[in-house]
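Asks: coords below, sequence missing:
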């Protein structure tokens, strides 16, 4: 092999390595930043050509939009709460109930928004609790474009919790979260030692690696190596080491009474992940509950309303 051939091979391999990293960097960026455009279909709904397009160029994730619902109350207040060292403002809806038993703060999942949880909030108000529906940074009416899958969103949980404790004169604060929202609560409790009265968590993922792997697996794409590569660049873009963002570890510091719910048919958050988080909860056995819902990665109150409502009522 002559010298010129070796140079050609070297530069070809180097070029391929750089191009591959640029592609993965773009993937991580599109996965964790909102932009204008049409939203990509859920991984389960993609055709082969659509999967190929996403693998080459990344997903399209426009900022979620809140919609008006029949559950909007006449006394609703729109509140803006500063977060992350006052860099952003969170748009929140506060609905006060007369003779309230306390306040439930509701946090949505990845790419969602507060209006998606109007049905859950309506039920909490029916049983006597005021509610605060929250848009995370980069979602709905809140400022920003970044999504860190629960890492920096923990700051948003703390900001809204502190606001309610300070401004609404309530001693009883319950944190409710689904998917990324649940992971954000677990991190906030572990990092900031929030003194919430109770937690209601739906389908939190166990580790950052597992939730990234799950996206590839749902698409039918091998995840080994790719998931770690994506996490490396995604974490660097958001200023943290993604490999340590693990709700199953955060749960070891949770001493707050906790209701944990999982979907029996969830393809994104595996049943073992829910079991692991439940096992790790530092709360005593009589202060934690695990309820399985006959559902996938979806709204539990819509999938099994009677089971969900009974579990909530019994827990509260």
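Replies: Noted; the coordinates are in hand. Nothing here was measured: the structure is a model prediction, and the numbers come from that model. Numbering: from 1, shown residues only.
Asks: use CA for all of it now, contacts and neighbours both
Replies: Fine.
Asks: can you map out the strands along the stretch 51-200 of the chain?
Replies: For the stretch 51-200 of the chain, strands defined by DSSP state E, counting those that start in this stretch occupy the ranges 77-83, 88-95, 103-107, 130-134, 173-178, 198-202.
Asks: pull the number of nearby residues for residue 55.
Replies: Neighbourhood size, residue 55 [other Cα atoms under 10 Å]: 15.
Asks: below is structure B, check it against A:
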């Protein structure tokens, strides 16, 4: 084989390799971040997908839709998406607000149990549908990264209603990582505390974990290819979407909650996030709880810890 032929062969192999990686990256992008693609290979059933926000009870959904006197609220995102949230004003006037954020492939309605509990504790409640979920527009799942900017817009909506609002951010699973990513932004003094229930450290770390669990594959080169496709289609890379980097900039007190039997978002991630946080912080382990099951396994400890933590920072 002469030099010219060898170069052509090498170039062809390289082109084929790049093409194959592109196809692989696109496959995993669609699997993980396209909201219109079935997630059965990740969760098994739609019911398991809903559980990324915890236990969803019909009685709580009925309360939200038929008894809470909610209103529909909308904002425009920085990239011109129409985003939706449920707003519930407490029957007893208050300046205490909770923004409670759902998990991966879930929706705002699936946070109805948390919303009801916060409402009964005396809060006004805002429940966003994250981009690509529920009634919100979006052609990709933001995994918390662009969602953090959306949350700051929801904060501004509350402040336009009540400039003296005292706002708590609460999230479960992807919702937890969303509020943790929000923590690193320049937030108004009205944000008093953050509760993060079973959040992941970064999108790269979470997807790498699932790649290994589901397919017994290493992150290289699949994660690299998937990240490149994500940058092309969604505008962000999987490595930049990091809750770890954001909590290191946080000035807001954060309570971390995680079940020690969580095998979807590894329990060890709570320790990493806690160690990286520079603001006031606490952590709670719920023994025997799987992913997003902390409030079900030990509701008394879950809610009393949240209440005691919040009380330290409300005026």
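Replies: Thanks, I have the structure now. This structure is a prediction, so every number in the text was calculated from the model and none was measured.
Asks: okay if I get the strands of the stretch 51-200 of structure 1 as JSON lines plus distance to residue 275 of structure 1 and mean neighbour count?
Replies: Output for the strands of the stretch 51-200 of structure 1, formatted as JSON lines (distance: least, Cα to Cα, whole Å; neighbours: other Cα atoms under 10 Å):
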{"stretch": "strand 77-83", "distance to residue 275 of structure 1": "32", "mean neighbour count": "16"}
{"stretch": "strand 88-95", "distance to residue 275 of structure 1": "32", "mean neighbour count": "22"}
{"stretch": "strand 103-107", "distance to residue 275 of structure 1": "22", "mean neighbour count": "27"}
{"stretch": "strand 130-134", "distance to residue 275 of structure 1": "27", "mean neighbour count": "27"}
{"stretch": "strand 173-178", "distance to residue 275 of structure 1": "16", "mean neighbour count": "24"}
{"stretch": "strand 198-202", "distance to residue 275 of structure 1": "12", "mean neighbour count": "25"}
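Asks: and of these, who's closest to residue 295 of structure 1?
Replies: Nearest to residue 295 of structure 1, of all the strands of the stretch 51-200 of structure 1, is strand 198-202, at 11.4 Å by Cα to Cα.
Asks: what residue of structure 2 takes the place of residue 138 of structure 1?
Replies: Here residue 138 of structure 1 is matched to residue 132 in structure 2, going by TM-score structural alignment.
Asks: which non-adjacent residue is nearest that match?
Replies: Leaving out its chain neighbours, the residue that sits closest to residue 132 of structure 2 by Cα to Cα, 6 or more residues apart in numbering is residue 138, at 4.1 Å.
Asks: right, and the one you found touches residue 131 too?
Replies: Yes: between residue 138 of structure 2 and residue 131 there is a contact at 5.0 Å, judged by Cα atoms under 8 Å.
Asks: list residues touching both of these two?
Replies: Taking Cα atoms under 8 Å, 6 or more residues apart in numbering as the contact rule, residue 138 of structure 2 and residue 131 both touch residue 81.
Asks: with neighbour numbers in mind, choose between the two.
Replies: A direct count of neighbours by other Cα under 10 Å for residue 138 of structure 2 and residue 131 places residue 131 higher, at 26 against 20.
Asks: for the more buried one, what are its contacts?
Replies: 81, 83, 137-142, 147.
Asks: in structure 1, which of the residues you listed remain in contact?
Replies: Checked against structure 1 using both residues aligned by TM-score structural alignment, their matches' Cα atoms under 8 Å, these keep these contacts: 81, 83, 137-141, 147.
Asks: in JSON lines, list those along with distance to residue 213 of structure 2.
Replies: Below are these laid out as JSON lines (distance: Cα to Cα, whole Å):
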{"residue": "81", "distance to residue 213 of structure 2": "34"}
{"residue": "83", "distance to residue 213 of structure 2": "33"}
{"residue": "137", "distance to residue 213 of structure 2": "31"}
{"residue": "138", "distance to residue 213 of structure 2": "28"}
{"residue": "139", "distance to residue 213 of structure 2": "26"}
{"residue": "140", "distance to residue 213 of structure 2": "23"}
{"residue": "141", "distance to residue 213 of structure 2": "21"}
{"residue": "147", "distance to residue 213 of structure 2": "26"}
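Asks: residue 265 of structure 1 reaches residue 292, doesn't it?
Replies: No: in this structure residue 265 of structure 1 lies outside contact range of residue 292 using Cα under 8 Å: 9.8 Å.
Asks: between those two, which one's more packed in?
Replies: Neighbours per residue (other Cα under 10 Å) separate residue 265 of structure 1 from residue 292, with residue 292 holding more: 19 against 16.
Asks: state the number of residues packed around the closest residue in space to the more buried one that isn't next to it in sequence.
Replies: For residue 292 of structure 1, ignoring the flanking residues on the chain, the nearest one in space by Cα to Cα, 6+ apart is residue 262 at 5.1 Å. By other Cα under 10 Å, 28 other residues sit near residue 262 of structure 1.
Asks: please consider this matter closed, and thank you.
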